[in-house]
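>>> no FASTA, just this:
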């Protein structure tokens, strides 16, 4: 496997080639050349007033800066690899189950729908949605748990932090710099879409890499992200609730009767479908159920966000960031429904013996690859081996983690077979 993306270990900001000085210009110094498709709300992130990029770039005559962010993400190597990374099932379980790529596309669609309804920039919402899983390991959450365990003595591993590494460091596409050189707003969304990472509202402390990057290019870790990134975060939850339900039903991990008995919200939707379509075949019932689940969650999110925005009346994206709570959220009733569905899926899908069997094998694969590469870097491709061999301790561990995190499921399985038979 050729080196999937470049590597630079724990750099200072100068290590990015990003001297924030003569090369840096915020976009409001430039004349807008792209007409927006709809008037933006005053609290939206405005591409013509972006805080800029690490590296100066001439404006595009055909695309806004947030459209360029989206396009750079789509054309990245890490994005293409999502097609062969597991969501819940390994691909061998069937061609119709979700992968990280299909999940990501679905999140992007929902994020755009929410952003459009709220009058904010759809392209930025989509860009954050498309980038949110770039840092995920092979084998889904099982792979991440295994890599977290391996990296625990060396500072840990977090897929959000890894996504930032991918877009600021590990992608090697451009002649002048590493990474994708996304706008400040896109980077903020990738790091903080789930909420602040510092201050009284922090969900969890930031990783070492996020702290070091923030020291040179501040992302205001104690504040919330803009409405667009918040829309992407909630779209992620909505997508995986609906689509994991779909995959679980189609894989016969549980039945319609099982989930209806545990979640009254689902029981009500199934009754609605039965009244409107009596005698409908099971496959179509599942589809009708999932589309209703997603629709009801999206509509609730829009109504709740509109109410919060009206309450706070933010006049700028900065006021959204300082509002003290997320603007995009579910109502109390729908949050309770979300908890009910997640509780059911955890017990009946994520902990199902068939899925756990896959997870156990996935964890074993990562748990064997990491120490092998750490102790004997020459087992990795030459460029990675050179980087790892020149370092020791935590520095070497980060090289190995970057290499493993970039693998697809099938490449990781191939490496296990190559090394261990």
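Arrived safely. Everything numeric here is computed off the predicted structure, so don't read it as measured data. Residues are numbered from 1 along each chain as shown.
>>> all contacts plus neighbour counts: C-alpha atoms, from now on.
OK.
>>> next structured bit after the strand or helix carrying residue 245?
Here residue 245, judged by DSSP states H and E, is contained in helix 227-250. Next helix or strand after helix 227-250 toward the C-terminus (DSSP H and E): helix 256-262.
>>> go through that next one and flag the buried ones.
Of all the residues in helix 256-262, those buried under the rule 16 or more other C-alpha atoms under 10 Å are 256, 259-260.
>>> next up, a second structure to put side by side with the first:
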């Protein structure tokens, strides 16, 4: 049986010089004995997987409401796709795939119900109270809100995993590790590919319309798929080939950037002026155009905008109801109102809800008491 020391030695022997090694971890905020058979990052990964917040991702919106259909991506399936991409590319580049996997599994824990629409609504409701950002909320969940042990708040993850969740606020922190940079790239890669696929599946996007997009036109040319209407098999082929194209380009361009910069350690990565996990210039341009296209043609589609309105009404009603009558909060949230601002406690409660739970809770407030569901 391999011990933790054996696994750490294997990392040091196999991984690239610029990879983040488990044995070099800066530790945890609250010192604790490490596992005899798992590395520190394996322990982090397992703690994230067993959180309530991770299980709730199954019933949280990606683009289409969770109840819209059985085959659309949810926050959970998106997270697993990000994990797969990050782990695959990390293995190819000789990076620490366990750290990349851990950050990928935790990166969307802070998303509220109703996708980005829910995030915008909560941010507006929390104006004057610090706002709301799903990346900051993910850090809050693993550092404060999830509490499997009484000895300390949160999951007590390693500082490397926590730093990987600092996606935007990096003042005085330098560049993220290559593993964290990879998760950022894998996140954008996964949602670009699967949102195009879900857009086609839903009928909100058409193949003919997508052919006006340079990325899609080049993909269609690569696969030899032409015509205005796609078969089910052709749609699947295009999605598969798009993933392969993006992953291959990301891997090759990142490898070239790492070699060109000559980084010889994980510490050297942190002080570089630019990130090393990147695409080729050609694909970067295509992806920028694709992002603009998706925003205008899918994320702002009138059918999706109806979901935005629903999210606004549900979350706004619930927020004001709980702020005005905090006694309706569950006991564990009521207990925190003496130590934290009420608006933040309410926001934490709402952000943790699934789409379904938020809709049911809203209905229970609006409906006659005799029809209210039990919670």
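That came through fine. The structure presented is a predicted model; accordingly, all values stated were derived computationally and were not measured.
>>> got a TM-score for the pair?
Taking TM-score structural alignment, normalised by the length of structure 2 as the basis, the two superposed chains have a TM-score of 0.92; 363 aligned residues with a C-alpha RMSD of 2.0 Å.
>>> chain center to the helix holding residue 245 of structure 1: distance?
On the basis of C-alpha atoms, centre = their mean, to the nearest Å, helix 227-250 of structure 1 sits 11 Å off its chain's mean C-alpha point.
>>> what range in structure 2 matches that helix?
Taken onto structure 2 by TM-score structural alignment, helix 227-250 of structure 1 occupies residues 178-201 there.
>>> next: stretch 333-348 of structure 1.
The aligned range for stretch 333-348 of structure 1 in structure 2 is 282-297, by TM-score structural alignment.
>>> so how much does the match of helix 227-250 of structure 1 differ from structure 1 once superposed?
Mean deviation of stretch 178-201 of structure 2 relative to structure 1 after superposition (mean C-alpha distance after the TM-score superposition for structure 1): 0.3 Å.
>>> thinking again about what came up before, packing partners of the helix holding residue 245 of structure 1?
Contacts defined by 3 or more C-alpha pairs under 8 Å, 6 or more residues apart in numbering; DSSP states H and E place helix 227-250 of structure 1 against helix 100-118, helix 122-131, helix 184-192, helix 282-312, helix 332-345.
>>> let me know which of the ones you listed is tucked in deepest.
Comparing these by mean neighbour count (mean count of other C-alpha atoms under 10 Å), helix 122-131 comes out on top with a mean of 30.
>>> from what I see, residue 28 of structure 2 and residue 155 are in contact.
No - proximity of residue 28 of structure 2 to residue 155 does not meet the contact threshold set by C-alpha atoms under 8 Å, at 9.8 Å.
>>> higher neighbour count, these two?
When residue 28 of structure 2 is set against residue 155 and neighbours are counted by other C-alpha atoms under 10 Å, the residue ahead is residue 155, at 21 against 16.
>>> hmm, back to that, got the buried residues of helix 256-262 of structure 1 as CSV, with distance to residue 266 of structure 1 columns?
CSV is the format used below for the buried residues of helix 256-262 of structure 1 (distance: C-alpha to C-alpha, whole Å):
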residue, distance to residue 266 of structure 1
256, 9
259, 7
260, 5
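>>> counterpart of residue 412 of structure 1 in structure 2?
With TM-score structural alignment defining the correspondence, residue 412 of structure 1 maps onto residue 358 in structure 2.
>>> any idea how far its match lies from residue 311 of structure 2?
Distance of residue 358 of structure 2 to residue 311 of structure 2, given as C-alpha to C-alpha, to the nearest Å: 9 Å.
>>> quick one, strands of the stretch 51-200 of structure 1?
Here the stretch 51-200 of structure 1 has no strands by DSSP state E, counting those that start in this stretch.
>>> quick one on the thing from earlier: and the match of residue 412 of structure 1, what does it touch?
Going by C-alpha atoms under 8 Å, 6 or more residues apart in numbering, residue 358 of structure 2 touches 113, 314-315, 350.
>>> got TSV for the residues you listed, with neighbour count, distance to residue 10 of structure 2 and secondary structure too?
Converted to TSV, the contacts of residue 358 of structure 2 look like this (neighbours: other C-alpha atoms under 10 Å; distance: C-alpha to C-alpha, whole Å; DSSP: H, G, I helix; E, B strand; the rest coil):
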residue	neighbour count	distance to residue 10 of structure 2	secondary structure
113	30	41	coil
314	20	51	helix
315	25	49	helix
350	20	43	helix
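>>> going by distance to residue 234 of structure 2, which of those residues wins?
Nearest to residue 234 of structure 2 out of those is residue 113 (C-alpha to C-alpha; 32.2 Å).
>>> so what does that closest one match up with in structure 1?
Aligned counterpart of residue 113 of structure 2 in structure 1: residue 138 (TM-score structural alignment).
>>> excluding its backbone neighbours, what's nearest its match?
Nearest residue to residue 138 of structure 1, sequence neighbours excluded (C-alpha to C-alpha, 6 or more residues apart in numbering): residue 409, at 4.8 Å.
>>> Provide a list of residues in contact with that neighbour.
Neighbours of residue 409 of structure 1 in contact, by C-alpha under 8 Å, 6+ apart: 84-86, 90, 138-139.
>>> select from these the one having the most neighbours.
Result: residue 139 is most packed of the contacts of residue 409 of structure 1 (other C-alpha under 10 Å), 34 neighbours.
>>> so that one touches residue 84, yeah?
No - look at residue 139 of structure 1 against residue 84 with C-alpha under 8 Å: they stay out of range, at 9.4 Å.
>>> map residue 159 of structure 1 onto structure 2.
Aligned partner of residue 159 of structure 1 by TM-score structural alignment: residue 134.
>>> again but with residue 61 of structure 1, I slipped
With the correspondence set by TM-score structural alignment, residue 61 of structure 1 lines up against residue 36 in structure 2.
>>> neighbours of that match, just the number please.
By the criterion of other C-alpha under 10 Å, residue 36 of structure 2 has 11 neighbours.
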